[in-house]
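> Got a predicted structure here, sequence first:
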Amino acid sequence: MALASAALNALFSYKPFFKLAAGKARGMIVERGEKIGYPWEPELARLRENDWESELLAVRDVNLEYPEYYLKPFHAYDNGNLSWDAALEVDLAAKSVHANVFDPEATSLDPDGDVKLRDSYHQKMLPMLRVSPGDVLDVGCATGLSTFGLHKVFPQAQVVGVDMSPYFVSVANYKLREASKASLPLQFVHSAGEFTGLPDKSFDLVSICLVCHELPRNATKQVVEEANRVLRIGGALSIMEMNPYSASLQRMVNNIFAFTAFKATEPYFDDYRTFKIEEAIQDCGFSFPAQVESSPNHRTMVAHKV
């Protein structure tokens, strides 16, 4: 298995192969999205009518330095998340990718799979929390799918979403304006999860939803350390992620063709699945995380700052 993984990594370092595999993977995601009732092009055409460059100027922190890992191609985009294509398509992609999340054999596709996965995360998280959060931080918020979900669960809390892509933050702000004419206690900030720039001990809950598998392990450690810094004593760190121990993910990893397609959009997954994240969380000043299954492929982990 180690030899096969090394061979795959060597293949993906060859740019023409990466582009071929990524293009095929993206095509499958688009096709599935349309199959479950989310036509790609009409929605993109609607979004492209907005003045996005003005949105970008309003949110971008020009002093933010992007780490090397963030500048590499992933998610089938040459520029990763630093592009309008990635930002405008991410919600559609989430609906497509998670259409079979509760049926890994893909015998049926559920258009609401992404919503159900996020709802399951919150349902599993709540009984494990030992704090009633008034201030919530959503790390790697993308265009706000996870942030809006946290607001629904904690409607009285102030929720802040941070993301390293100013393109994603621009779309999140656009969605916030579309969501309600009333002022919602939500804020989106262009910032790195590793170094948010937010004040010490200013949050009761830090949520990291479907982010860690997109990071090399050193970046994950830094994000967890930053979560510890911004949390108040007794505050909670909650993570929802793919479960590398699940039977269905193990089968995928052992299937060279399926794993090749997956790595075309998730090049850091190998690092994530071999990383003992539970131990890293504890090493960063948290209790050892409690964890439960959120879906056949996902787990929710909650740890508290000690």
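Done, it's in. Numbers count the residues shown, from 1 in each chain.

> hey, let's count contacts and neighbours off CA atoms from now on
Fine.

> what's the biggest helix by length in the chain packed up against?
Longest helix in the chain, counting residues (DSSP state H): helix 15-35. Counting contacts by 3 or more CA pairs under 8 Å, 6 or more residues apart in numbering; DSSP states H and E, helix 15-35 packs against helix 2-12, helix 40-47, helix 84-97, helix 256-263.

> redo that, cut-off 6 Å
helix 84-97 (3 or more CA pairs under 6 Å, 6 or more residues apart in numbering; DSSP states H and E).

> What residues of the longest helix of the chain count as buried?
Neighbour counts using 16 or more other CA atoms under 10 Å place 18-19, 21-23, 25-26, 29-30, 32-33 of helix 15-35 among the buried residues.

> got those as CSV, with distance to Gly235 columns?
Below are those laid out as CSV (distance: CA to CA, whole Å):
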residue, distance to Gly235
Phe18, 41
Lys19, 42
Ala21, 42
Ala22, 39
Gly23, 42
Ala25, 39
Arg26, 38
Ile29, 37
Val30, 39
Arg32, 39
Gly33, 38
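
> Below is an additional structure, to be compared with the one above:
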Amino acid sequence: MQSDENYQFTAKVYDILDRTYFRKAASSPRNAVISILGDEPLKILDMCTGTGANAFAIAGARKNAKVIGVDISAAMLKKAAAKLEQEKISNVKLIHTDASKLQFPNEEFDVVLISLVLHEISPDLAGKLLGEARRVLKTAGKLIVVEWEEPVSQLKKIPFYLVKKLEPAAFEDFLKCEMDQYFFQFGFEMMQTIHCAYSKVMVLSKNDHI
């Protein structure tokens, strides 16, 4: 388990990466997520919300949505709570909890978002997170997963090298995963993949595999 000091460092690093790699609105994965959601009054779970960047962006763009961000790191949530207070966002709720052991009832959410998380954690923990995501997602709901994607352009591979250096040893293996098969084992069917700057947004539905 990381200390709060390590989590604070991680939070700063990811905020810098966010501003560096996703600064162009047209190719930002966050904007792709927002466009997928539409204007319906959705109940959205942001698993491992971190400092809340996705939750706040969604809540600001989709006023009818109710966003709940959960994270196990008190340090990250403290930073998120400060942003929440500063920006006066009313349709976001932050909860300090373990995303692999959620207290929500079955089929509680229209959308579950997992952004830049799965490559960071062990396969066992990833399975638990996806199991909980499936449990709390409504039958007709959407799981939206944002993950890094190595660019084809040799020029863009240069800045992506920094991402590789900061990520765990198994990161490159995860990048090469056949994502359709990966998510199928956890009871999800790939519906759509949107390629963004250094990343991809995957939209999945529940299947009957589990």
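Ah, there it is. Given the structure is predicted, the values throughout are model-derived calculations rather than measurements.

> residues in the second structure aligned with the longest helix of the first structure?
Alignment of helix 15-35 of the first structure against the second structure: no match, by TM-score structural alignment.

> just to revisit the earlier point, closest to Met301 of the first structure out of the buried residues of helix 15-35 of the first structure?
Ile29 (27.7 Å; CA to CA).

> now the closest one: how far from Arg232 of the first structure?
Per CA to CA, to the nearest Å, Ile29 of the first structure is found 40 Å from Arg232 of the first structure.

> Val56 of the first structure -> the second structure?
You called it Val, but residue 56 of the first structure is Leu. Leu56 of the first structure maps onto nothing in the second structure, by TM-score structural alignment.

> can you list contacts of the longest strand along the second structure?
Ordering each strand of the second structure by length in residues (DSSP state E) puts strand 137-148 first. Identification of contacts with strand 137-148 of the second structure by CA atoms under 6 Å, 6 or more residues apart in numbering yields 107-116, 198-205.

> buried residues in it?
137-139, 141-148.

> Contact partners for Phe288 of the first structure?
Per CA under 6 Å, 6+ apart, neighbours of Phe288 of the first structure: Gln282.

> Matching it against the second structure, which residue comes up?
That one, Phe288 of the first structure, aligns with Met190 by TM-score structural alignment.

> Next: Leu231 of the first structure.
Checking with TM-score structural alignment, Leu231 of the first structure has Leu137 as its match.

> re the thing from before, let's see which of the contacts of strand 137-148 of the second structure end up in strands.
109-115, 199-205.

> And Thr220 of the first structure, what's its match in the second structure?
Checking TM-score structural alignment: Thr220 of the first structure goes with Ala126.

> Neighbours of its match, how many?
17 (other CA atoms under 10 Å).

> Likewise for Val230 of the first structure?
21.

> hang on, isn't it packed against Lys201?
Yes. With contacts counted by CA atoms under 6 Å, Val230 of the first structure reaches Lys201, the gap being 4.4 Å.

> What ranges does the second structure have for its helices?
Counting by DSSP H, the helices of the second structure are 4-21, 29-37, 53-61, 74-87, 123-136, 154-166, 171-175, 179-184.

> The fifth one vs the first structure, average offset?
On the superposed models, the aligned residues of the first structure are on average 1.5 Å from helix 123-136 of the second structure, with distances taken as mean CA distance after the TM-score superposition for the first structure.

> ditto for the third one
Helix 53-61 of the second structure, aligned to the first structure and superposed, deviates on average by 1.3 Å (mean CA distance after the TM-score superposition for the first structure).

> Check which residues of that helix are buried.
Neighbour counts over helix 53-61 of the second structure (16+ other CA under 10 Å) mark 54-56, 58-60 as buried.

> Same check on the second one?
When neighbours are counted by 16+ other CA under 10 Å, the buried residues of helix 29-37 of the second structure are found to be 29-34, 37.

> what's it in contact with?
Against helix 29-37 of the second structure from outside (CA under 6 Å, 6+ apart): 58, 196.

> returning to that earlier point: so which of the buried residues of helix 53-61 of the second structure would you say is closest to Ser90 of the second structure?
For the buried residues of helix 53-61 of the second structure, the closest approach to Ser90 of the second structure (CA to CA) belongs to Ala59, at 8.3 Å.

> For the counterpart of the closest one in the first structure, give me its contacts.
Using TM-score structural alignment, the partner of Ala59 of the second structure in the first structure is His151. Residues near His151 of the first structure by CA under 6 Å, 6+ apart: none.

> What's the separation between His151 of the first structure and Tyr272 of the first structure?
For His151 of the first structure, the distance to Tyr272 of the first structure - CA to CA - is 28 Å.

> now do Ala58 of the first structure
Remark: distance between Ala58 of the first structure and Tyr272 of the first structure (CA to CA) = 34 Å.

> Compare these two (neighbour count), which wins?
Set side by side, Ala58 of the first structure and Tyr272 show more neighbours around Tyr272, with 20 against 13, by other CA under 10 Å.

> So what does the more buried one match up with in the second structure?
Looks like Tyr272 of the first structure aligns to Phe174 there (TM-score structural alignment).

> any idea how far the residue lying closest to its match once chain neighbours are set aside lies from Met179 of the second structure?
Nearest non-adjacent residue to Phe174 of the second structure, counting by CA to CA, 6 or more residues apart in numbering: His119, 6.1 Å away. Going from His119 of the second structure to Met179 of the second structure by CA to CA gives 12 Å.
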